[in-house]
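Peer 1: sequence unknown, structure follows:
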């Protein structure tokens, strides 16, 4: 019988031993590892598409190319291009007059050594390789546990990475929840988990036993505030792009909309038009529209709709060709507006992770902000509006992991912007330099001057010592 805990412990020790033996990895070593990761993706694009289609029932090839393969390569290349400058020690100013007499201070960036990566099922490739860009650029090695809910993709990644990397550089283990639990309990030097808030709590609890620092990329209900100054057509277009992206199965998906009721008619019309324009031939057999992952999630979506309908919401199915989804080989579900929701509806009580879009009516932007602030801090927030004053009010009075203004989801695609959550939606950041810093140890180094300038700080505590302390005690 396979003893996963022993297997994982052996690999972890092998990686830590190799890291110590190698010492500080050179720019060339880091660049080589990043290049090999890029080649894994470039040389196996079709295989990765096929694996995701097998896991989802149907997964858009174009979506996989863009959101999983190309976005991962972009992040890996960005890190490879810039890491040499990121690695340079950072000089820091010292307290007067130490710097004038030859003392110096700097921060050196060192690898943490071995980083554990636990990636989810919705974007299993990019949510493995995007953090890996920062991990490898910082000079670390990594162990990866991909999701058990996308077994074909996870098995393929394990195979491809094993072909391109030695086990003591990069290692992938697959398996069910018991493997994930054993993985989270390892004494890594850092652990990053992407997934639900509930599982994130379990991962953090497991990591705490070894005092492993964690980066948690969680989710929650990311709101959209449609301001009083908004172009409703533009707002509906941007929102429906975000909601239909991977059929809404994305952690920063616009989860619900806060809308003035007088904008209702224009919003519904614009949303219908936007879906019709993106999917003119319909949805059911359209290669660009992705399935819900599995029967359980599909049933959960339908239960949300029926619960909202029974409690008085208006259900507007955005189905350009009026297709019958009751008979289909996959779990496709048309984007659906749930108008006039209330908090007692199940669709407003958990992250949706699907193509349903609840719309709650508010009387003004201030009320919308109050509603957002009465709920857990989200991973993303979206604002549509053309008033600088209104935008500033929303930005200054809400807290979220990230924001896109007058569109949705695009902030995650920027390598020079940190990506991460806050509070219940996560902790820590990655992408670009922020990922390099997240997975580096920032070591402070102070070099003393050859002059014995600080002898007055030693006992006996009198004279210059008292003057120095009294100076620093001043208001």
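Peer 2: Cool, got the structure. It should be emphasised that the depicted structure is a prediction, and the values quoted were computed from it without experimental measurement.
Peer 1: all contacts plus neighbour counts: C-alpha atoms, from now on.
Peer 2: Noted.
Peer 1: Distance of residue 322 relative to residue 122?
Peer 2: 27 Å (C-alpha to C-alpha, to the nearest Å).
Peer 1: which of those two has more neighbours?
Peer 2: Counted by other C-alpha atoms under 10 Å, residue 322 and residue 122 do not tie: residue 122 has more neighbours, with 23 against 12.
Peer 1: For burial, what's the neighbour tally of the closest residue to the more buried one other than its chain neighbours?
Peer 2: Closest residue to residue 122 apart from its sequence neighbours, by C-alpha to C-alpha, 6 or more residues apart in numbering: residue 249 at 6.0 Å. Here the number of neighbours of residue 249 (other C-alpha under 10 Å) works out to 22.
Peer 1: Residue 80 sits in which helix or strand?
Peer 2: Per DSSP states H and E, residue 80 falls inside helix 71-87.
Peer 1: Residues in contact with that helix: which ones?
Peer 2: 27, 30-31, 34-35, 37-38, 41, 108-109, 125-126, 129-130, 132-134, 137-138, 413, 415, 431-433, 436 (C-alpha atoms under 8 Å, 6 or more residues apart in numbering).
Peer 1: And for residue 31, nearest residue in space, chain neighbours not counted?
Peer 2: That would be residue 80: by C-alpha to C-alpha, 6+ apart, it lies 5.6 Å from residue 31.
Peer 1: again with residue 38
Peer 2: residue 73 (5.7 Å).
Peer 1: Do you have the strands of the stretch 251-400 of the chain handy? List them.
Peer 2: Using DSSP state E, counting those that start in this stretch, the strands of the stretch 251-400 of the chain run over 254-260, 314-317, 336-339, 356-362, 380-384.
Peer 1: second one coming, line it up with the first:
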């Protein structure tokens, strides 16, 4: 079916089905989990083909298990999420028998525009909330992961009717047409620049939008941080998926006296995890030649503008002579604001390390001069310093004494702020995002309008009601 025909079919089926029972929602969630679990090996193979090489174990962690976990979480919590939310009624209506509550209703058909970096997880994570809320879904997959996209289209029909869940692939023309459909909600995960186009397209239909974007997520190393522990955890987060993560540490701010120790710690941690890279099955390749060239150009730009670039290549391998698109970690020291690596989200194994002088306020000021990031990471035992970072910076989310992990907590909302995103999902927050919170008021049997002076002829009761509301 065409995009338009699928939307019409899903919407018609949705209205016919109302109300969407808990049993139906749970059944769809279970089928979604089964679709991924039953085809886990095929998805891992497709992901590795799309990337040129992608660690199988990493794919199992970041795209298979992490897709099933939010679905299982929704199944366990759904009974509580869907309960009527009782609200207070103003005096004296509550005493007279009036009641108020909120009911969470499904919105209808939700569009999902997924990115290439985690092309299974960033489809199925939203699907968990979409199905839990009682909706149907249409998904536009990334043209940069065509094998994974094709696999979704093949396996989906074995588990879902097209009126429940449907996948569409293609290039920018398909993406444009998809974003212009009058969905009941649209969620996009990807680059900030494309997010602006998505928002413009959705505005014509007044479609509510959730944007999960990116930005330059900073790491702040506090004055008394354990450098060895901090640098190992930063290295794990930065090297996962070869840095192709919207939440990857994008630059580090470290006390001036600790800069060399931080650089040494990063090198030691990366070398221990990846003693070689080219033939290492644990290390993922850069997604395509264009992206690889972009990263190389940015490193060259930094060097040309005076940066010192330290390449972490413990095996002394010849990356220039390889066509594997694997790229070692490049630590960029003396990075300045005129360098592209300090202006754009990196999305690869390049890590600027900058020092600050004085207390943590210098690092806070450096963060606040930039757009608000999707994630922020602080390392340090000083509670006062930590509190100051939390209070004086604004970001989508924060992980303390580690990186990235807040995205894995299903009971926390996940989303950005400003240029790093709009709205949030995951867990109950995702259920609410994809639901309409419908206010319901049930009036008392008594003639409240007369008692409150709300109907003519107005008189003493009217003014008493006015004075009561103004107290």
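Peer 2: Happy to help now that I have it. Everything quoted here is computed from the prediction, not taken from an experiment.
Peer 1: what's the TM-score here?
Peer 2: TM-score for the superposed chains, counting by TM-score structural alignment, normalised by the length of structure 2: 0.98, backed by 468 aligned residues with a C-alpha RMSD of 1.1 Å.
Peer 1: What about the contacts of helix 71-87 of structure 1, which are in strands?
Peer 2: 108, 109 (DSSP state E).
Peer 1: And the buried ones among the contacts of helix 71-87 of structure 1, selectable in ChimeraX?
Peer 2: A single ChimeraX command selects the buried members of the contacts of helix 71-87 of structure 1 (16 or more other C-alpha atoms under 10 Å):
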select :30,31,34,37,38,41,108,109,125,126,129,130,132,133,134,137,138,415,431,432,433,436
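Peer 1: What residue in structure 2 is paired with residue 36 of structure 1?
Peer 2: Aligned counterpart of residue 36 of structure 1 in structure 2: residue 31 (TM-score structural alignment).
Peer 1: ok, so what distance separates the equivalent of residue 87 of structure 1 over in structure 2 from residue 73 of structure 2?
Peer 2: Correspondence of residue 87 of structure 1 to structure 2, assessed by TM-score structural alignment: residue 82. Computed as C-alpha to C-alpha, the residue 82 of structure 2 to residue 73 of structure 2 distance reads 14 Å.
Peer 1: what do you get for residue 407 of structure 2?
Peer 2: Taking C-alpha to C-alpha, one finds residue 407 of structure 2 at 14 Å from residue 73 of structure 2.
Peer 1: what about the helix holding residue 80 of structure 1, how far off from structure 2?
Peer 2: Comparison of helix 71-87 of structure 1 with structure 2 after fitting gives an average deviation of 0.8 Å (mean C-alpha distance after the TM-score superposition for structure 1).
Peer 1: what's the following helix or strand after that helix?
Peer 2: Next along from helix 71-87 of structure 1, by DSSP H and E: strand 90-92.
Peer 1: what's that following strand in contact with?
Peer 2: Residues outside strand 90-92 of structure 1 that contact it (C-alpha under 8 Å, 6+ apart) are 104, 105, 106, 107, 108.
Peer 1: Let's have those residues in TSV, adding distance to residue 66 of structure 1.
Peer 2: Formatted as TSV, the contacts of strand 90-92 of structure 1 follow (distance: C-alpha to C-alpha, whole Å):
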residue	distance to residue 66 of structure 1
104	47
105	44
106	40
107	37
108	36
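Peer 1: what does stretch 168-175 of structure 1 correspond to over in structure 2?
Peer 2: Against structure 2, stretch 168-175 of structure 1 falls on residues 163-170 (TM-score structural alignment).
Peer 1: At the geometric centre of structure 2, which residue do we find?
Peer 2: residue 212 (4.9 Å; C-alpha atoms, centre = their mean).
Peer 1: dump the residue contacts of that residue.
Peer 2: Contacts of residue 212 of structure 2 by C-alpha under 8 Å, 6+ apart are 187, 188, 189, 190, 415, 416, 420, 421, 422, 423, 424.
Peer 1: Just give me the match in structure 1 for it.
Peer 2: So, by TM-score structural alignment, residue 212 of structure 2 is matched to residue 217.
Peer 1: any idea how far its match lies from residue 127 of structure 1?
Peer 2: Distance of residue 217 of structure 1 to residue 127 of structure 1, computed by C-alpha to C-alpha: 10 Å.
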